[in-house]
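K.L.:
predicted structure and sequence below. I'll ask about it afterward.
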Amino acid sequence: MPKSPQNRLFGRGSRVEARRIADILRTETAGGVLLLVAAVTALVWANSPWSEGYRSLSAVELGPASWHLDLTLAQWAADGLLAIFFFVAGLELKREFVAGDLRDPRRAALPVAAAVGGVAVPAAIYVAVNVAGGTGAPVGWAVPTATDIAFALAVLGLISTHLPAALRTFLLTLAVVDDLIAITIIAIFYTSALAWGPLLLALVPLAGFALLVQRRVRSWWLLLPLAAAAWILVHASGVHATVAGVLLAFTVPVIRRSPGDGPGLAEHFEHRWRPLSAGLAVPLFAFFAAGVSLSGAGGLAGSLRDPVAVGVVLGLVVGKVVGITSSTWLVQRFTRAELADGLSWWDVAGLAMLGGVGFTVSLLIGELAFGAGTPRDDHAKVGVLVGSLIAAVLASVVLRARNRHYRRLCAEEEQDWDADGVPDSAARV
């Protein structure tokens, strides 16, 4: 007896949602290309005869010392610019679960379970490798847990694959949930000393920001000072300042007051800030974070002999595939669902391989775990770069091999949608 549409994994959602996801992915893909350019530039410069200039630039300090904001350019990129990245990620996550297709718990279960599996298994592999290696460095367990959506989409753009809308939505949502898990890990496990005074004071500008956005205030001259104050106080508390970006995003309303009000405030902010995040904030962070020297400590081969790098590579290349694929299988097993027509487990494995492209958040966690510029931080960065490259190549092989099939599915998908944007065979997870 055939399964009902409600028991399909990766079923087609609404056409409006598919178009919104496509718009987001176009911005992120362009940002991913800039991210790759920035990372390659930093890597080449850091290993050139002019490498001292790169290190000197990263160490330039800016900001008032009286407010403990005399940070280096590299620190401003990690603490300040990435707060914009996490603000946009928080907006996307809230909007997806409040007003998107994933407001249906059955559809949300799949990417959430896959994200959790894609975090847990790489972390376990990293810990196993480092405990067996006797390095005493399991503190870096979270480094291989993150998926970089911009980097992953840049890979998709380069191989020109026609990934169906449901798979694109799954990849984006998985990466956003992954980012939320990562920021939670950073807040809980990588806060060395906590100052309660500034943390409690941060609630004041956060509450003011929430009050204004709930009243649908869009004036930047009112909202930006409150957001900056919240960021400064969270930074002073010892909690990583990027947490402020997520907290601010979660206060922004998603639902419009009435149908004639135009886009919701979350959609408005996301439209304004996503280009800045993808086009400036993340590439600049990558530029200052990816410039690891490959000539010291035995060079590239020496770095890859360190269990820290080995654990990161295996976590990204093996752990992500096992974690995401097995979690998807468990959802299918316990919900008695089937893959949507035309899809196979090779497609799930290909997306899981693409999930092993970890970069932005992985580099950030490596700096928090080992200390920026330390030998083990450099080895973790080498592991992130090598593991992401291997994962990207493997994903490209699998997804490119299925590209003709994806092109046919996309054509059928376009024909299947009604004029009102609802698919005739509206498959739901």
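P.N.:
Everything's here; your move.
K.L.:
make it CA atoms for all contacts and neighbour counts henceforth
P.N.:
OK.
K.L.:
could you say which helix or strand holds Leu409?
P.N.:
When elements are assigned from DSSP states H and E, Leu409 belongs to helix 403-416.
K.L.:
and Leu200, how far is that from Phe334?
P.N.:
Noted for Leu200: a distance of 43 Å to Phe334, by C-alpha to C-alpha, to the nearest Å.
K.L.:
one step back: now the helix holding Leu409: buried residues?
P.N.:
Across helix 403-416, burial judged by 16 or more other C-alpha atoms under 10 Å covers 403, 405-406, 409, 413, 416.
K.L.:
and stretch 34-51, by the same measure?
P.N.:
Under the neighbour-count criterion of 16+ other C-alpha under 10 Å, stretch 34-51 has 34-36, 38-47, 51 buried.
K.L.:
nearest to Arg106, of the residues you listed?
P.N.:
Comparing the buried residues of stretch 34-51 against Arg106 with C-alpha to C-alpha places Leu35 closest, at 34.0 Å.
K.L.:
residues contacting that closest one?
P.N.:
Leu35 is in contact with 150-151, 282-284, 286-287, counting by C-alpha atoms under 8 Å, 6 or more residues apart in numbering.
K.L.:
as TSV, the buried residues of helix 403-416 with distance to Val16 would be great.
P.N.:
Below are those laid out as TSV (distance: C-alpha to C-alpha, whole Å):
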residue	distance to Val16
Asn403	24
His405	24
Tyr406	20
Leu409	18
Glu413	13
Asp416	14
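K.L.:
put this next to the previous one:
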Amino acid sequence: LLTLAVVDDLFAILIIAVFFTSDLNFAALGGAVAGLAVFWFLLRRLRVRGWYVYVPLALVIWGLMYNSGVHATIAGVAMGLMLRCHREEGEEASPGERIEHLVRPYSAGLAVPLFALFSAGVAVGGDALADIFTRPETLGVVLGLVVGKAVGIFGGTWLTARFTRASLSEELAWSDLFAVSVLAGIGFTVSLLIGELAFTDDPHLTDEVKAAVLVGSLVAVLLATVLLRLRNRVYVRLRAEEERDEDLDGVPDVYQQDDPAHHQRLADAYEDKAAEHRARARKRDDPGAGSA
């Protein structure tokens, strides 16, 4: 699920870079690319460690990317992709894991909530909700989050499994994938950012698009909750089946289906149980038999 969220945001940021870039400053862009090359060389070749090296360099790259006309988030994405995320011999954590551990409290606890707070500051009333489902722009946002994400992720995965050597994990069902695809319709930070960039000339429409993002995300949450709860019931039943041990030998029955001794023990247990119930039935039909 985390990989899905990262890839989803990555493609959205690439869309920002391609479709929302106007005038390019090639000198600044070249400087940003050169800075990224230095970043990669220090990190991958020289194996330099120390935040005091990378933080100033990252700020320079970010500033150059911003002044180049390309959205500055591309700089962060590029540097993130350069991080090594696999552990080498003797390492307790990879550079990517260490940085993720250090940055997560500030990112999840401060940056993302502040961005959402300032970006989604729009009043959602009855008139605004009515406009969401009548204007083509806002209706497109809602349908894109609720329907587009589900169809795109599920359909893309199915096509990949159908026409390549890739396959769905044996531990998952296509129903599970569809439920998670619907859950991916929760669009917040990046969706709000694209909404702001797409309708900069119409502040009123920008606010309505923000409201549409919130409504679409809410609908996706509700639908995904229903689907995931249904799938959870299936797995609860499967778990109960896997843990059933009717012959009380300490081994779940599901692992002994080909064992004749297991079936004999079950037959004996059922016969004993049947005899017990017959005795109770006879005692009920003839109450005096017990006293005699």
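P.N.:
Noted; the coordinates are in hand. All figures in this text were calculated on a predicted structure; none of them were measured in a lab.
K.L.:
helix or strand next in line after the strand or helix carrying Ala115 of the first structure, which one?
P.N.:
Here Ala115 of the first structure, judged by DSSP H and E, is contained in helix 105-133. Later in the chain than helix 105-133 of the first structure, the nearest helix or strand by DSSP H and E is helix 149-159.
K.L.:
quick one: buried residues of that following helix?
P.N.:
Within helix 149-159 of the first structure, the residues that count as buried by 16+ other C-alpha under 10 Å are 149-157.
K.L.:
which residue ranges form the helices in the second structure?
P.N.:
Applying DSSP state H to the second structure gives helices spanning 2-19, 26-40, 51-68, 73-82, 95-106, 112-119, 126-132, 136-143, 149-163, 174-183, 189-198, 203-243, 260-285, 287-291.
K.L.:
what about the aligned residue in the first structure for Arg98 of the second structure, distance to Glu414 of the first structure?
P.N.:
Under the alignment (TM-score structural alignment), Arg98 of the second structure maps onto His268 of the first structure. Going from His268 of the first structure to Glu414 of the first structure by C-alpha to C-alpha gives 27 Å.
K.L.:
burial check on the equivalent of Val348 of the first structure over in the second structure, number of neighbours?
P.N.:
In the second structure, Val348 of the first structure lines up with Leu177, judged by TM-score structural alignment. Using other C-alpha atoms under 10 Å, Leu177 of the second structure has 19 neighbouring residues.
K.L.:
next, the contact list for the residue lying closest to Leu177 of the second structure once chain neighbours are set aside, please.
P.N.:
Computed as C-alpha to C-alpha, 6 or more residues apart in numbering, the closest residue to Leu177 of the second structure that is not its neighbour in sequence is Phe154, at 6.7 Å. By C-alpha under 8 Å, 6+ apart, the contact list for Phe154 of the second structure reads 177-178, 181.
K.L.:
pull the distance from the lengthiest helix in the first structure to the chain's centre.
P.N.:
Within the first structure, and with DSSP H defining each element, the longest helix by residue count is helix 15-46. The chain centroid and the centroid of helix 15-46 of the first structure are separated by 12 Å under C-alpha atoms, centre = their mean, to the nearest Å.
K.L.:
which stretch of the second structure lines up against it?
P.N.:
Against the second structure, there is no aligned range for helix 15-46 of the first structure (TM-score structural alignment).
K.L.:
still on that earlier bit, now for the residue nearest to Leu177 of the second structure: what does it line up with in the first structure?
P.N.:
Using TM-score structural alignment as the criterion, Phe154 of the second structure maps onto Thr325 of the first structure.
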